[in-house]
Structures are given as C-alpha cells and as structure tokens.
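Participant: pasting the sequence and the predicted model now:
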Amino acid sequence: MAKFTGHSSEIRELVQEELERLAHDQLLRHAFEKAAIGMAIVSLQGKFLKVNEALCTLTGYLGDELRGQLLRDLTYPDDIDVRDQLLGQALDGARESFQLEGRYVRKDSTIVWGMAGFSLVRHDSGTPLYFVFHIQDITDRKLHEQHLEESGLRYQSLLKHNPDMICTLDENGTLVQVNPAAVRTTGYSKEELIGHSALPFIAVEDWKTAWSLFGRAKQGKIGSAELTFMHKNGRPIVLEVSFVPMIIHKYVNGIYLLAKDITKRKISDATIEKLNVKNQLILDAVSDGIFGIDQHHGTIFWNEAAERITGYSYEDMTGKNAYEILTRTQGDKEAAEKGQSPSLLSMHEGVYYHNASEVFYTKNGDLFPVEYMTSPMYDHGRMIGVVITFKDITERLKTEELLRKSEKLSVVGQIAAGVAHEIRNPLTSLKGFIQFLQAGAPNKEEYFQIMLSELSRIELIITEMLVLAKPQMQNFQPKSVEAILHNVVTLLESQANLSDVQFVMSIEPDLPNIWCEENQLKQTFINLIKNAMEAMPEGGHIDIKVSSDRGEWLKITVKDHGCGIPQEVLARLGEPFYTTKEKGTGLGFMISYKIIEDHRGHMMVESKVGEGTVISVSLPVTMD
C-alpha cells in the first residue's frame, strides 16, 4: 500500500470519528451493509476496517476474519504493483478515485476476477482518512472473454498454419480475408487478392460452376467441385474447392472459400491411369489367362484371355476368389485351414507354386485341363496377394498323346523283326511235331504238351504287341512293377537274342504296387531298354534292378555297358527331335520323361564315355 506522510495518531482519531458517524447514520449503514456489491472501508495502510456481507460472500471469509486483514493478502501477486501505483497517485492528489480489473484470492485459494473501485475520503481539512473499496465479481465475464480470445487465437492459428487455402468472401464475391496458404498457392500477394473478386483468378471454363456454387452458398448450402485456378505465373492449378456459408444468427453473413491444391494428385492420378491402361493392354495381349488375388482373397484384375478361356468376366470375379471358383473348391474349409490351396501357399509362405496338371471349370460347367503357376505379389517388401497364370493345355495333351502313339508304333515296327523271328521258331517246331505225329510217332501226349507250351508263348508275344500298339484311355491303377518289367523283357527278348544281349534282372521281394497307367510305363521301359541294347552293338548284358527307397518310392535302374554318352549330348537328352541315331525321331526320351513326370516321378541319367549309362527312374508307391 502506498505510504502517506502525516501524524498517524491524529489521522486515527479522525478515522474513528468518521466511522462512528457512519455507524450512527442509519441510511448510510443500511446502504453499506446491504449493497449488492462487495464494499469495505480500507485504511491508508491497506487494512480492512469495515466490510459488508457481499464482500464476505465474494472472498469466502467471515466479517471478523476480514477486519484487520491486509487487502494485499487477498490480491493476486501479479496485480499488486499496478494497484499500489494508482493508490499512491490518489494519495498524492493526482486522482480522487479509480477503477481496476484484478484477480483476488478467496479463502479456499480459488481465483475470482473483480472490477474494483477505490475512492479516497478526506477530512474537511483535506487530510486523507481512508479508502472506500467496492468490488463487483466479473469472473464469468472474464472467462467468457478469455474463451473468446482463445477461440480467436485458434481461428487465427487455423488460418495461418492451415496448408489449404481459406478465404472469406462478401456477398458480392469479393475477397475479404485470405490466409498465407492462399498466397503460396496462387502466387499473388495478400494485397493483390484482398478487395478483388475471386472470379478472375478462376479459369474461364469454370466460371459458371464457381458462380453456381457461390450462389448455393448464399442460400445456406455447401457445395464442392474441382476448379482450375490460374497461378500468377500463368500455369493452371487444380483445386478441390468448397463454398461454405458463414451463418450468424441464422443469416448468411459471408462465404468461406476452402481449397486444397490437388494438381500433383491429378497428375499422379493421370499417370497411374495411363500405367493401368498400359498394364491392362499388356495383360490382354498375353495369350495365357492371368488374374490377381489380394490378401483378402478377392480378385483384383482379370485379363481378356482369362475371360475368353473360362467364360467368366471381370465383373463375375471381382471381390471373389477366382481360384476357388475355377476349381470348384468354394467352402472347402479343411483345405483352407491346412493351407493346402496353392493361392494360400503363395500368399502365406511367399513361394512360387507350379502345377502342370490341374482341371478348371468354365462358366457353363465344362472342365478343361490347365497348367498354372502362382507367384506372390509384393509392394515395398510387403505381401499384398498372388498372381496366377494359367493356360489351357487341351491341344498340347492331344499333341503329346499323338506323339506317344507315333513313338509307340515306331517301337512296334522296330521290334517287329525280332518278334517275327521269335514267333517263327515255335512255328517251325509246331510244324515239325505235326508232321511227326502224322507219321504215327509214339508218346503223343508229351508232344502235345510241348506244342501247347509253344502256342502259349506265341500268344503271350502277340498279346504284348497288341496291348502296346492299341490306343487306350488313361486309367491309373495299382500295378506291380515286377510284372510290367517281365512283360517288357518278354517282348524284347527275341530282339535281344538277335543282338547277343542278355538281361540280368534283380528285383527285391515283396515290393509294393505303384499307381500307374500300365501301358505308358511299358512304353517307357521299352524305350529305355532298347536304347541300352542299341548302345551295345557288339552284345553284352543289361542290368535291370528294382528296389525300395525308404518305403515311399520304387527305384528302377537300367544299366548298360556300352559306349556311353558324351556330356554335350547328355545335356540335350529329352529335347524333341534331337537324336544321334540315323533313323531316330528324338521323341522317345522326351515322351519317357513326360510319362514319368505324369506319374509324379523323376528320371535321372548318368553316363561315362566308354563305360556305359545308368538310367534311374523313381516312382511313388501306392498308399493303400
């Protein structure tokens, strides 16, 4: 509190007299005590001498607690200096009274805002006696003002830091306010924008749309569109613009223009669209069917070849698992849970999966054979789905079957001479025995048994020839490899005898069956054994061995002791029409490879020049 120079005892007496006078004045006492605002008599030293009820309510103190307490103790520390300066000016005669907004600390330590008034009361002699202090609670008003100020600051921050254009237009479309983003986006300064119509900054072709949106906003409706603005340097910029009405007390008092620069996005979208068109053209130019499945198992692209082959359109497959539809495996929960679906394998394990023999169904229910491959799709190292490429192999299978038949007939023709020789020998014996019997030979029963044996051998050879040459449908059944090899050896034995070749067979006992097409395996083993015979023009022996490999595979090896195969020739075995034989077609080995592959097996060739060749065939055994 400001200090006052004077005789303190004299002043105290004057103040006491004044207070006694006020106490006896009923009107003044009632006005003081019942006032709606807080009032107090405060000494020049800042002590409360007399307080009213309203001040006690405002501060939370009782009257006895306030009397004798310093006003400074109730004042918020930051507000004390300013108030004391004004009180000092009053004591110095510069002012008689003043009002001041300040903060005061209640008994419960909460803060209240008050509009305080101080009036200096003097004696008739001019001596300062005390201050009349009155205060009105303005906490609600100050909080409201603070809220408005914060709202204003937030609004200004929104305008200043928002990356999108925010402009205010009046009812004529004139720019009233623009934020920094509008300056950055258009290239015009704030002064070049404010006070001008927004229309000239818009491309002429979009004027009609912009004016229509502005008119809707004046009617209280929000409208949006993509508009082209002209940058100050003359280049067009594409903005996503919204016209929003500024409604105050139910009336439109202006228009907000909100705009986002989407020029780069539009260019990017156009580029992506071009790439999509090019990619689709590439996909549609491929003769194989191609489709993609995302991580949610929905089809995301489908080329024209896939539509042509299956009859399904892209619309039929969108959002559905095309692989399950084509294979008719929808709802196969067991396969899905075990992850046996090739599309799931590629997606979950990131592996490439190839299937050379699968069946797909067309839209009308027809089935057709396909070969397909699944490949995982990645985006920045993250798995996003799989691509499945497939081709209809119906014609290829027909061609392969024709090649098999052609090679089969070629084999039959090549062994015909040996078979003829093999049949001629028993026929000669039969003719001699018949002539002998006609001459009345004794012990006829013995001759009959020999003749029947020779006839059975002729019948076996002819049957094997017919089975080999006869076209048959593929019919996989469990068969004995031992029986198949014995039949093949029987068929080739006559030719082997002519070439001075012997077969040495070693077969383990109690071998399991294999799931096979018997006639195709016979054709394969004939090709392999005939090649071994031809590798030994001077004769010799061929070792044929059958053994079990871990109980899951049967291993058949055909080993000759001929001239062997050079490495450069070995590398090309299986190529169609590649042969070192004068009258060969080069198809035999290729067809043999394909037959073994169709039986889920594999074939390996090892050879050394001058030592011979070993061909190993492994076939899976049946599980029943």
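Facilitator: Yep, it's here. Here the structure is a predicted model, which means the values were calculated and not measured. Numbers count the residues shown, from 1 in each chain.

Participant: all contacts plus neighbour counts: C-alpha atoms, from now on.
Facilitator: Noted.

Participant: in contact with the closest residue in space to Ser43 that isn't next to it in sequence, which residues?
Facilitator: The shortest distance from Ser43 to any non-neighbouring residue, by CA to CA, 6 or more residues apart in numbering, is to Tyr130 (4.8 Å). Applying CA atoms under 8 Å, 6 or more residues apart in numbering to Tyr130 gives the contacts Val15, Ile41, Val42, Ser43, Leu44, Leu120, Val121, Arg122.

Participant: show the buried residues in those.
Facilitator: Val15, Ile41, Val42, Ser43, Leu44, Leu120, Val121, Arg122 (16 or more other CA atoms under 10 Å).

Participant: surely the fifth one and Thr127 touch.
Facilitator: Okay, so that is Leu44. No: counting by CA atoms under 8 Å, Leu44 does not reach Thr127; the two are 11.3 Å apart.

Participant: which elements pack onto the helix or strand Asp64 falls within?
Facilitator: Element membership for Asp64, per DSSP states H and E: helix 63-66. The contact analysis (3 or more CA pairs under 8 Å, 6 or more residues apart in numbering; DSSP states H and E) places helix 63-66 against strand 48-51, helix 53-59.

Participant: now what about the very next helix or strand once past it, what contacts it?
Facilitator: Downstream of helix 63-66, the next assigned helix or strand under DSSP H and E is helix 71-74. Contacts to helix 71-74, defined as CA under 8 Å, 6+ apart, come from residues Met1, Val42, Gly46, Lys47, Phe48, Ile80, Tyr104, Val105, Arg106.

Participant: here's the one I want to compare it with:
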Amino acid sequence: MDFKNIFMDNLPGLCWITDSHNVLKYANKYFLKNFNLSENVLGKKHEEIFGQDIAQGSHVNNLEVLRTKQNYEFYQTIRDEHGHPRYFKTYKFPLIGTEDDMVGAISFDISKNKRLEDELYQSDLQFRQAFEHSLVGMALISPEGKWLRINKSLCDMLGYSEEELQGFYIQDITYADDLEDNISYLRQLKDGKVDNLKVEKRYIHKDGSYVWVMISVTMLKDSMGYPLHYVSQIEDISNRKSIEEDLQLSEKKYRTIFENVQDVFYQTNQEGLVTEISPSIEHYSGYQREEILGRDVDKFYYYTQDRERIIEKLRTSGSVIDFEVRLKTKNHELRYASVNARLIIEDGIIKGTEGSMRDVTTRKFQENALKALNTELTASNEQKNKLLSIIGHDLRNPISGSLQLLDLTLTDFESTSADEVHNYLSMMKHELSNANELLEDLLSWAKAQFNSVSFSPNEITDIAGLIRKCIHNILPMAEKKSIVISQSVADGLTLTADKGMLETVLRNLISNAVKFSNKGGNINIKAVPYHKGVKFSVADNGLGIPKDKALQLFVKTSNYTTYGTAGEKGTGLGLNLCYDFVLKHGGQLWVHSESGKGSTFYFTIP
C-alpha cells in the first residue's frame, strides 16, 4: 500500500510535483478535480496543461526554489471556469535527493478566508469611521471600567483629550449621586443579566460642572463568552434636562396658581366633556373636581340656550370675553358667571375649548337692584313732572277761572242780574269741584308714592252697599250724559280689604267709564267670587281703547291720557293710583278693550 499517495490524495489541498523541465510528475485528486483534469496530464509540460503565461510564472518559481534550495511561499489568484477569482496560498519546496531535481507544491484555497478578511476589514473600517465621526459620544470601556478608546465627540462633551480620559476609570468622572446605580448597571451587563442598558446619568466635566447624558451600553464578548469591553453611545442631554427642569418649575407654578386661584379654569374636548377644571369650582358650585371631570358640560348650565349662545359665539369669533351665562350648582341654585374662553385648535382642527369663569352672581344681583332703582327713579321723575304739569296747568286753570268769574261778579255786581250771578256761581262751583277732585287724587297719589298712605284691611260684608256709594258720588256726572249705571254682586260675597282704597279704585274706574261713554251709554259693575277672593269688573260700551294704547295704561313712565266724550280732561293719575292700591292688596288689574265698542276693567282682591 502506497501510504504516501493515500495521504496526499486525502490532504485538503492541491498537491503536485514538477521537475526542472516544468513537467508535471504527480498531482493528487484535489489538484485534478480543481482544474477539471484527468491523470492523462501526468508527464506533460505545464505549457500544454495551463498555457504559456501560467506555465512561465510557475517555472520561474520552481527554478528559484531549486537554485536556493529553500522553501517559497506566495499567494496567487486564479479565475475559475465562470471567471470568478479564487485565492490560493501556495508553498513550494525542493525535493532533494531525487533522481532528477524536482519541486513539490502544496496549495490551499483561501477564498472564503479572503472574503471574511475583506468583510472584517470593511466592517472595521465602517466602525472606525462611525466611531470617530459620530455626532454622539462613543467609547470602548474595559470590564473594570477603564476608558480604552474615546471618540472626538465624547472628548468635546467632557472637555478631556483622549489621552487624559484613557488615564481614568468611569468611576473617576461619574457624579457622586449616580455612582452606585452606575456600578450596579455595569455589573448586570458584565454578568449577562441584561444584554443592553439605556440610562441617564451625570458625568463631571473637566471644568467641574456636571453634564447630563443618555448612555446606551452593551457588553462585547469573545467567542467563549468572556467579556471583552463595554461599547457605549453617550448623548449630551443637558439642554433637554434644563428644559425639563424649567417645565417642572413652570408646571409647579401653574399648578399652584391653578389650585389656589379664585377664578375657575377649565378645558373641554370636542365632544363637550370636561377634561380639566380647577379645584376652586367646589367653592362656587358645591361639586368636587372629580365629580365634574369627564361629564358633559351641558349638565351644568341652568338654561341650555346659554350653552348654545356661547358655542355659536366661539364658532364665529373663536373666543369670547366677559360672556355672561347662568350655571347650576349641585343644589340646583342659579349662579351667574362671566366667561372668557377660546377654541383649542391644533393643525387646523378644533380640539375643544379652554377658558376661565368668574362668579358674578353678587354683581348681577347688585346690577339688577340698581336697574330696578333706576327704573323707580325714572318713574318717580316722570310722576314728578306729571305732578308739576297738573299743578301748573290742570289745577291752576279751574282756580284761575273761578277767580276771574268772582272778580267779574264783584266788579259789576250792581248791574248784574240775579240769574247772571247764579250762573257765575254755578260755573265757579263746577270749576272748584273739578279742582277739589283733582286735588284729592293728587293727595292720594302722593301718599301712595311715598308709602305714607295707611293700609288697614278689614272684613267687608256689604260689597253691594260699597259699590252703591261709589256710584252715588259719580251719578250727577252720569246723569248729565244720560248714562245708566247698574251693578251685579254675588250673594253672600265678603272680602278683607282697605275700604278707603277699594272705594278709590272703584270710584276712579267708574268715573273713567262715564268720561269715555257716549250719551245714553250703559255701565255695569260686577263682583263675583274668584278663587279665594273677589273679582271686580267695570264695563262700558263707550269709545274703547286702541290696542297699542291699552298696553301703556299701567306703565308708570307712560303719560298717556285723553279727553272724554264731553271734553272731560283726565290727568292719568287715576289708573296709576288704582294699580298701586290693587297691587298693595296682592291683586291684579287689567283691561279688555275694543276700539269703538267699549272697555272692561278687571281687578282682583285675594
């Protein structure tokens, strides 16, 4: 058995022997297989097998080996049948003592190793470029924490040169408060408890200040699993930390204001649900903050139309200022609030609303009281002007006319007949009677305005008799116009009222009915039970009142008055007096009238 051939044939490489004439003497099976040759090539020159160029280079190598009698090692590239390069490492050595000088050769295919080396080189080159030119700090650190390799960005970040840092351990420049946690993190990596970590910590800058950093670190291990070094990426987050601290401070200030301000701050989302509201809401509404969050804001409006109004205003203007709404407390009490609000718009989309509310209930009540006082003062001024007008005109005219008649009578008394004197005195009586009636109304009205009129309600059982008394006082005036006055009172009717005030109301209403009735007219006075009181009515078939004027009759600021059918002049005080007296009893006064057909005045005494 030729052990030499067996060994050579099973060697994982190309083996061949060539003599000094460049003739192939031996080739193992890998050689033949690699070049797609058969054993027939043995004994042939290399020129015949591989061509002149390859054979020439091989022959030169062989001669050099034989001349120096030393081994020769070299690399060569040969393209395969597809044109792809293959890399070989070849060893040639002289075979001394053979019958002819020969050269033995062994060659190994290192194409795979070559590719791995190239890939490793490229990978290492890329790593070095990324490492050196990275905008974030990068470092290789030994398992013990010693700085091994540091890029420029990290040096700039910490103020040290690479050589200076290589003289330190990471513990030397770690902020004291962060050191214990930092050592714990690195130990977890080293022990394989975690594969990588991302932590925030502080390094001490060369100038003594500290630098906030975000570190992403992993442990690189060898093929046996033993730690080689830490690979760290270190990003300066000092600016971010400064902003976070400012935000925290701002948030703290905002929260302090938010929780202690008297106004109510709120936010709602697009669906109208409350997403935020300040605790001060409890003081005004009785609701805890937690009871309101997440609920529909509509639930807290006393009148839903207020919500609709503010939404419409926000939709058209984008904001509202001092917008008054009426809200509802937990006990369903009314609260007035002044709202300043705006739409929350992000990327052109309405996300909700935010604003502040201030309880203005006290202010609102004061405004209402002031308005009422102003109205009362305005009415008082109007009544004062009316009083002065009546005194200056209506009251002066009959007195002045009577004085003129008296002066005329006295001046020419001897030549004046008894009939003329009687006529003058009758006219004076008529004028003075009118003046006296007007004066009585003025006094009653003045007392009512200054609340000096006494109010003494007593039980009245003879309502029919009281109405007859009032008719009797007006009867002469009615007879002159041939007006028939009738009355109708329910049996057994009684009430509790101030008798003088009731007479004044009836007398004025009956007097007005006579004034505005035509000759031969009819007036009917009724009293009927009404709930627990009595309803009175005075109806005539006279002129009636235009609809627009009827609305002004009971408005104190109105000066509406007109002449009767016989030219009777009214003051406008009578109805005001009736209205006040009926109101003092807790009753109501109203009128139904149709122009040209007459009027019916109603009033109730509870």
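Facilitator: Arrived safely. All values reported here derive from a predicted model rather than from experimental measurement.

Participant: TM-score of the superposition?
Facilitator: Overlay of the two chains. TM-score (TM-score structural alignment, normalised by the length of structure 2): 0.52; 431 aligned residues with a CA RMSD of 6.0 Å.

Participant: how far out from the middle of the chain is stretch 435-451 of structure 2?
Facilitator: Stretch 435-451 of structure 2 sits 61 Å away from the centroid of its parent chain (CA atoms, centre = their mean, to the nearest Å).

Participant: and that stretch, what's buried?
Facilitator: By neighbour count on 16+ other CA under 10 Å, the buried set for stretch 435-451 of structure 2 is Ala435, Leu438, Asp441, Leu442, Ser444, Trp445, Ala446, Ala448.

Participant: could you measure from the fourth one over to Tyr602 of structure 2?
Facilitator: Pointing back at Leu442 of structure 2 there. Leu442 of structure 2 sits 23 Å away from Tyr602 of structure 2, going by CA to CA, to the nearest Å.

Participant: same check, this time on the third one
Facilitator: When distances are taken as CA to CA, Asp441 of structure 2 and Tyr602 of structure 2 turn out to be 21 Å apart.

Participant: and the closest residue to Leu498 of structure 1 other than its chain neighbours, which helix or strand is it part of?
Facilitator: Nearest-residue entry for Leu498 of structure 1: Gly418, 7.0 Å, with adjacent residues in sequence omitted and distances by CA to CA, 6+ apart. Using DSSP H and E, the element containing Gly418 of structure 1 is helix 394-438.

Participant: what packs against that helix?
Facilitator: strand 367-379, helix 444-469, helix 481-498, helix 518-534, helix 588-598.

Participant: what's the match for Gly187 of structure 1 in structure 2?
Facilitator: With TM-score structural alignment defining the correspondence, Gly187 of structure 1 maps onto Gly159 in structure 2.

Participant: oh, I was asking about Ser406 of structure 1
Facilitator: Superposed on structure 2 with TM-score structural alignment, Ser406 of structure 1 falls opposite Leu373.

Participant: ok, Lys232 of structure 1 next?
Facilitator: For Lys232 of structure 1, the residue aligned by TM-score structural alignment is Lys206.

Participant: name the element the nearest residue in space to Met214 of structure 2 that is not next to it in sequence belongs to?
Facilitator: In this structure, Met214 of structure 2 finds its nearest non-sequential neighbour in Glu200, 4.5 Å apart by CA to CA, 6+ apart. In this structure, Glu200 of structure 2 sits in strand 196-204 according to DSSP H and E.

Participant: following that strand, which helix or strand comes up?
Facilitator: Following strand 196-204 of structure 2 in sequence, per DSSP H and E, is strand 210-221.

Participant: contacts made by the helix or strand following that next one with the rest, please.
Facilitator: Sequence-wise, the next helix or strand downstream of strand 210-221 of structure 2 (DSSP H and E) is strand 227-236. Outside strand 227-236 of structure 2, the residues that touch it by CA under 8 Å, 6+ apart are 136-143, 154, 157, 190, 211-222.

Participant: how big is the offset of strand 227-236 of structure 2 relative to structure 1?
Facilitator: Strand 227-236 of structure 2, aligned to structure 1 and superposed, deviates on average by 4.2 Å (mean CA distance after the TM-score superposition for structure 1).

Participant: is it true that Ile461 of structure 1 touches Val489?
Facilitator: No: applying CA under 8 Å, one finds Ile461 of structure 1 not in contact with Val489, separated by 10.6 Å.

Participant: out of the helices and strands packed on helix 63-66 of structure 1, nearest to Met451 of structure 1?
Facilitator: For these, proximity to Met451 of structure 1 was assessed by CA to CA; helix 53-59 is nearest, at 139.3 Å.

Participant: strands of the stretch 101-250 of structure 1, start to end?
Facilitator: Along the stretch 101-250 of structure 1, counting by DSSP state E, counting those that start in this stretch, strands occupy 111-122, 128-137, 165-169, 175-178, 223-230, 236-248.

Participant: so what touches the fifth one?
Facilitator: It stands for strand 223-230 of structure 1. Here strand 223-230 of structure 1 makes contact (CA under 8 Å, 6+ apart) with 186, 201-203, 206, 209-210, 213, 216-217, 236-244.

Participant: can I have the buried ones of the residues you listed as a PyMOL selection?
Facilitator: The following PyMOL line selects those of those that are buried, judged by 16+ other CA under 10 Å:
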select buried, resi 186+201+202+203+210+213+216+217+236+237+238+239+240+241+242+243+244
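
Participant: ok, how many other residues are close to the closest residue in space to Glu407 of structure 1 that isn't next to it in sequence?
Facilitator: Spatial nearest neighbour of Glu407 of structure 1, excluding adjacent residues (CA to CA, 6+ apart): Gly588 at 6.3 Å. A total of 28 residues lie near Gly588 of structure 1 under the criterion other CA atoms under 10 Å.

Participant: hang on, isn't Gly588 of structure 1 packed against Leu409?
Facilitator: No: contact criterion CA under 8 Å: Gly588 of structure 1 and Leu409 do not qualify, at 11.3 Å.

Participant: in stretch 9-24 of structure 2, which residues are buried?
Facilitator: Asp9, Gly13, Leu14, Cys15, Trp16, Ile17, Thr18, Asp19, Asn22, Val23, Leu24.

Participant: what's the helix or strand for the residue nearest to the last one when sequence neighbours are not counted?
Facilitator: In this case it means Leu24 of structure 2. Of all residues not flanking Leu24 of structure 2 in the chain, Thr18 sits nearest, at 4.6 Å (CA to CA, 6+ apart). Per DSSP H and E, Thr18 of structure 2 falls inside strand 14-19.

Participant: one step back: residues in contact with the match of Lys232 of structure 1?
Facilitator: Contacts for Lys206 of structure 2 (CA under 8 Å, 6+ apart) come out as Leu158, Gly159, Tyr160.

Participant: out of the residues you listed, who's nearest Val484 of structure 2?
Facilitator: Among those, Leu158 lies closest to Val484 of structure 2 (CA to CA), at 117.3 Å.
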